[in-house]
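**Student:** Sequence first, predicted model second:
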Amino acid sequence: MEDNILSLLNSIYECQSACKYCFNACLEEARIDMMRRCIKRTVECAEICEHTASSLAYTGDFTHEVLSICIKACEECAAECRKHNHLHCMECAKSCSECAEACHDYMDEYRKIA
């Protein structure tokens, strides 16, 4: 189980980093007005990833709920980033999708044990 948590944490931190990078890159785009929703999603997703990683590290009582929120944030961020043809958005969407999948897998594994 510990290897699963470490793998999940790695995926969460990668997603958080991709979101932060995407946020900064979006701010540099020429038509920033079209990027507002993407900017908002990436900031929110990065913050939720940070909270999720902390919750996992402490094995809190609300880990399942926190993971559910992380999945939703990652899926929403990925969907928004896919609307844009920028490389940073495509990479962010990929990382967010992988993080959501990793959270799902962890929750499935956790249910088998509990």
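**Tutor:** It's in. Residues are numbered from 1 along each chain as shown.
**Student:** going forward, measure contacts and count neighbours with C-alpha atoms only.
**Tutor:** Noted.
**Student:** Residue 12 in helix, strand or coil?
**Tutor:** helix (DSSP: H, G, I helix; E, B strand; the rest coil).
**Student:** Second structure for comparison follows:
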Amino acid sequence: MSKHENQSLISALHDCMAACNHCYDSCLKEDDVKMMAECIRLDRECADICGFFEQALLRDTPFKAELAKVCAEICEACGKECEKHDHDHCQECAKACFNCAKECRKVA
């Protein structure tokens, strides 16, 4: 598959990675960091898999479907955790995660 055929997925992965990194950094600055621990952990997991999957797609990985399935699961978990918190950065992250999970499921 060409980069063009994967563009919406690549964009969703990149946007999700950026949102998770922003959320992670912002959560570390919250007054009650312990309350944000699971959000922080999942932000890292999600940003890492999205970044890896984006790079793998650009290399035309033969494991596209398998990676998409795992990525969708992690994005969904991160989105569910982020939506529990009222912070703007968490809400924006949840939206990006759910969008990315949707795009991943199209190819999983």
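**Tutor:** Yes, it's here. Bear in mind the structure is a predicted one, so any value in this text is a computation, not a measurement.
**Student:** What lies in contact with stretch 11-26 of structure 2?
**Tutor:** 39-40, 43-44, 46-48, 50-51, 53-54, 89-90, 92-93, 96-97, 99-100, 103 (Cα atoms under 8 Å, 6 or more residues apart in numbering).
**Student:** switch to 6 Å and redo it
**Tutor:** Stretch 11-26 of structure 2 has contacts (Cα atoms under 6 Å, 6 or more residues apart in numbering) with 40, 43, 47, 50, 89, 90, 93, 96, 97, 100.
**Student:** same deal with stretch 66-73 of structure 2?
**Tutor:** By Cα under 6 Å, 6+ apart, stretch 66-73 of structure 2 touches 101, 104, 108.
**Student:** want to try CSV for the contacts of stretch 11-26 of structure 2, with neighbour count, distance to residue 83 of structure 2 and secondary structure as columns?
**Tutor:** CSV is the format used below for those (neighbours: other Cα atoms under 10 Å; distance: Cα to Cα, whole Å; DSSP: H, G, I helix; E, B strand; the rest coil):
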residue, neighbour count, distance to residue 83 of structure 2, secondary structure
40, 24, 13, helix
43, 32, 12, helix
47, 27, 16, helix
50, 29, 19, helix
89, 19, 10, helix
90, 26, 6, helix
93, 30, 8, helix
96, 25, 11, helix
97, 34, 10, helix
100, 29, 15, helix
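**Student:** Which strand or helix spans the residue of structure 1 positioned farthest from its centre?
**Tutor:** Relative to the centre of structure 1, the most outlying C-alpha is that of residue 30, 25.5 Å out, by Cα atoms, centre = their mean. Under DSSP states H and E, no helix or strand contains residue 30 of structure 1.
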